[in-house]
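J.: Pasting the sequence and the predicted coordinates here, then a few questions.
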Amino acid sequence: MTRLVENDIAGLERELDVYEEELLKKTGLNLSEVACAGGNITIHDLRKAAQSYRVAVVPITSGEGVIGGFTQFVASIIRKMGFQATVTEETDVAGFYEGVCQENEIIFMADDKKFIALNLRTKKVIDNGYGTGRGFGAALAGMADGLAGREVLVIGFGPVGSSAAEYLLESGAKVAVYDQNELRMKETKKDMKQEPNLKQALKIYDFLIDATPEGEFISPEDLTDQAMIAAPGIPLGLNAQAFEKYKDRVIHDPLQIGVATMLALAVG
């Protein structure tokens, strides 16, 4: 999991409505609908779950400590999906205890290594990498008006990229993978094509998932004119010129889709 810094999320809580309008314009789906597609749950069932679940977000101080604004932003995303959500006053184990005592049945919490949603009712645990990968796969499918039978390149085959690839295969896409780590490439499934050269691959595929933690390594001349990019990786892999050219066909955010899809998966 890439550790965010306060600047990655500063001001985004106030701009959730604007963010969702842009997401709807690009994909035809609002945030809840993207999350439901990635989480394999209907909007009806999500709304029903919102009536019966309360959510607590627990600040965790271990490691490098609490990221300013992180828990508040996570809670805002959850509320955006129609759920009651609070940030506990206490941190760590005391915060978890507080959340349970206040009869919350879903707990969100993150340290330097893991960001999870825990459903206390069903004992289901959802990892952020899994939710983020599936959510961005769903967002790309929405932007492309479906990916069945179409070729998609997944760049980076860590927890996010592998989860995105899993979702894409379920959607009927033809998945190709590039990762500079040979051990990760060996983990790809038989029905995934392996691309040995990223620069060459970028010039072939119109649909891309950038799930790397590397910034500004993609230039405009690397991409096809029709390229659509879902980029869960932090920082953004497109350089400033590439983003300016393709910004109407780029989906990129630090938390919104990942948190929303984690919640959909947790109650699904």
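T.: In hand now; what should we look at?

J.: Please make it C-alpha for all contacts and neighbour counts, starting now.
T.: Fine.

J.: all helices of the stretch 51-200 of the chain, in order?
T.: Secondary structure of the stretch 51-200 of the chain by DSSP state H, counting those that start in this stretch: the helices cover 70-80, 92-101, 128-143, 159-170, 182-185, 198-202.

J.: Which residues does the second one contact?
T.: Helix 92-101 is touched from outside by 56, 57, 58, 59, 60, 61, 62, 88, 89, 90, 107, with contacts defined as Cα atoms under 8 Å, 6 or more residues apart in numbering.

J.: list the buried ones in that helix?
T.: Going by neighbour count (16 or more other Cα atoms under 10 Å), the buried part of helix 92-101 is 92, 95, 96, 98, 99, 100.

J.: dropping in the other structure now:
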Amino acid sequence: MSISLKLSIFPWIKSVLVFLKVKKDSLHICLRMTRLDSETLVWVRNNINTLDTKLKNLIDLGLEEICNGEDYFGKGADKENKIGVIPISSSDGVIRHFSETVSFILNYLDFNSEVASEKDVFGLKKSIEGNKDIVFIADDNRFVAIKFDGLMVIDNTHATARAYSILTREVLSKSSRSRCLLVGLGRVGGNILKYLFSNPLSVQCLVDKFYIYDINRKRMRNLSKKYPVKILTEDDLKQGIKQDVIIDATPSRESVCTNERILHKKTVFLQPGVPPSEKVNGINDYFHDPLALGVGTMGFMASQ
């Protein structure tokens, strides 16, 4: 990295750090991200091959193909980029194994990643001085990848939404499933909805009905006017309208999508983030991943 580029980056880095430290004030514009625990992170590292195999069994595509998204977005990735993962000790502090797990996922996908030797701003400084092309950095509100060339910021919620949108479209395109339900329309779910009704991932021709649900009724109504979707109602639940594909983008283990009236044995249940409810244990086609798809997609988006 040239000296001139390094000098131009520092004022920009200051603005990024301010972005990461947005105060948790009125309306909670910056929602608190789901805080993973160290046991879950160790589980991801120990089971990443299982996650990869489960994806291949479900849609004939693996973790790399979903994260890359090249079939839809047509961009290859430069895996020669040097990536630094920076531990952050502010807010509730460093989660044990978080940075190591992020770096592990990236290296599993053949990226060139390592955890910074120092934390916080000092770690960022050392990464820049060490000619890193991309850094991954997270606090309790945001988890982002920063690409210095072009000064690009990739948010984990956006990347996770892209990955699960690709996964959803692949499920729908490779089956005769006609009803889809998206529960949770926050930062992840809202972006999933946007992806699924925009090119190149549009599923409009693949579903007979696309249902949405969120406890924020105003948000739900607004999005139902913007996209060709149907709000899931109490009458739908009473009638027991079965859903073929369910995407649970809520921060809760128990939500309307675990209602037994809308589940059947062949329901495909996709769940980013939180662990599964016991009510979905009987479903054969179930996929839950708390981190790998989002991190991998961040790596590809930052390297494309």
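T.: Nice, I can see it. Quick caveat, the model's predicted, so the values are computed rather than measured.

J.: sorry, back to before: let me know the closest of the contacts of helix 92-101 of structure 1 to residue 13 of structure 1.
T.: Nearest to residue 13 of structure 1, judged by Cα to Cα, of the contacts of helix 92-101 of structure 1 is residue 57 at 15.0 Å.

J.: Map the closest one onto structure 2.
T.: In structure 2, residue 57 of structure 1 lines up with residue 85, judged by TM-score structural alignment.

J.: Which SSE is immediately downstream of the lengthiest helix in structure 2?
T.: Longest helix of structure 2, by residue count under DSSP state H: helix 38-59. Counting by DSSP states H and E, the element after helix 38-59 of structure 2 in chain order, helix or strand, is helix 63-68.

J.: ok, and for that next one, which residues are buried?
T.: Residues of helix 63-68 of structure 2 classed as buried by neighbour count (16+ other Cα under 10 Å): 63, 64, 65, 66, 67, 68.

J.: distance between the ends of stretch 143-163 of structure 1?
T.: In stretch 143-163 of structure 1, first residue to last residue: 18 Å (Cα to Cα, to the nearest Å).

J.: Pull out the buried residues from it.
T.: Under 16+ other Cα under 10 Å, the buried positions of stretch 143-163 of structure 1 are 143-144, 147, 150-163.

J.: cool, and stretch 282-296 of structure 2?
T.: For stretch 282-296 of structure 2, by 16+ other Cα under 10 Å, it's 285, 286, 287, 288, 289, 290, 291, 292, 293, 294, 295, 296.

J.: Return the residue of structure 1 aligned against the fifth one.
T.: Right, the one you point to is residue 289 of structure 2. Using TM-score structural alignment, the equivalent of residue 289 of structure 2 in structure 1 is residue 253.

J.: Surely that match touches residue 235?
T.: No. The criterion here is Cα atoms under 8 Å, and residue 253 of structure 1 misses it with residue 235 at 9.5 Å.

J.: before we move on, back to that, with respect to burial, which of the helices of the stretch 51-200 of structure 1 scores highest?
T.: With neighbours defined as mean count of other Cα atoms under 10 Å, the helices of the stretch 51-200 of structure 1 peak in mean count at helix 128-143, which reaches a mean of 29.

J.: Stretch 127-140 of structure 1: average distance to aligned residues in structure 2?
T.: Comparison of stretch 127-140 of structure 1 with structure 2 after fitting gives an average deviation of 1.1 Å (mean Cα distance after the TM-score superposition for structure 1).

J.: which residues of structure 2 does that stretch align to?
T.: On structure 2, the counterpart of stretch 127-140 of structure 1 by TM-score structural alignment is residues 155-168.

J.: what number of residues lie near residue 29 of structure 1?
T.: 20 (other Cα atoms under 10 Å).

J.: Could you check which residue of structure 2 pairs with it?
T.: When structure 2 is aligned by TM-score structural alignment, residue 29 of structure 1 is paired with residue 61.
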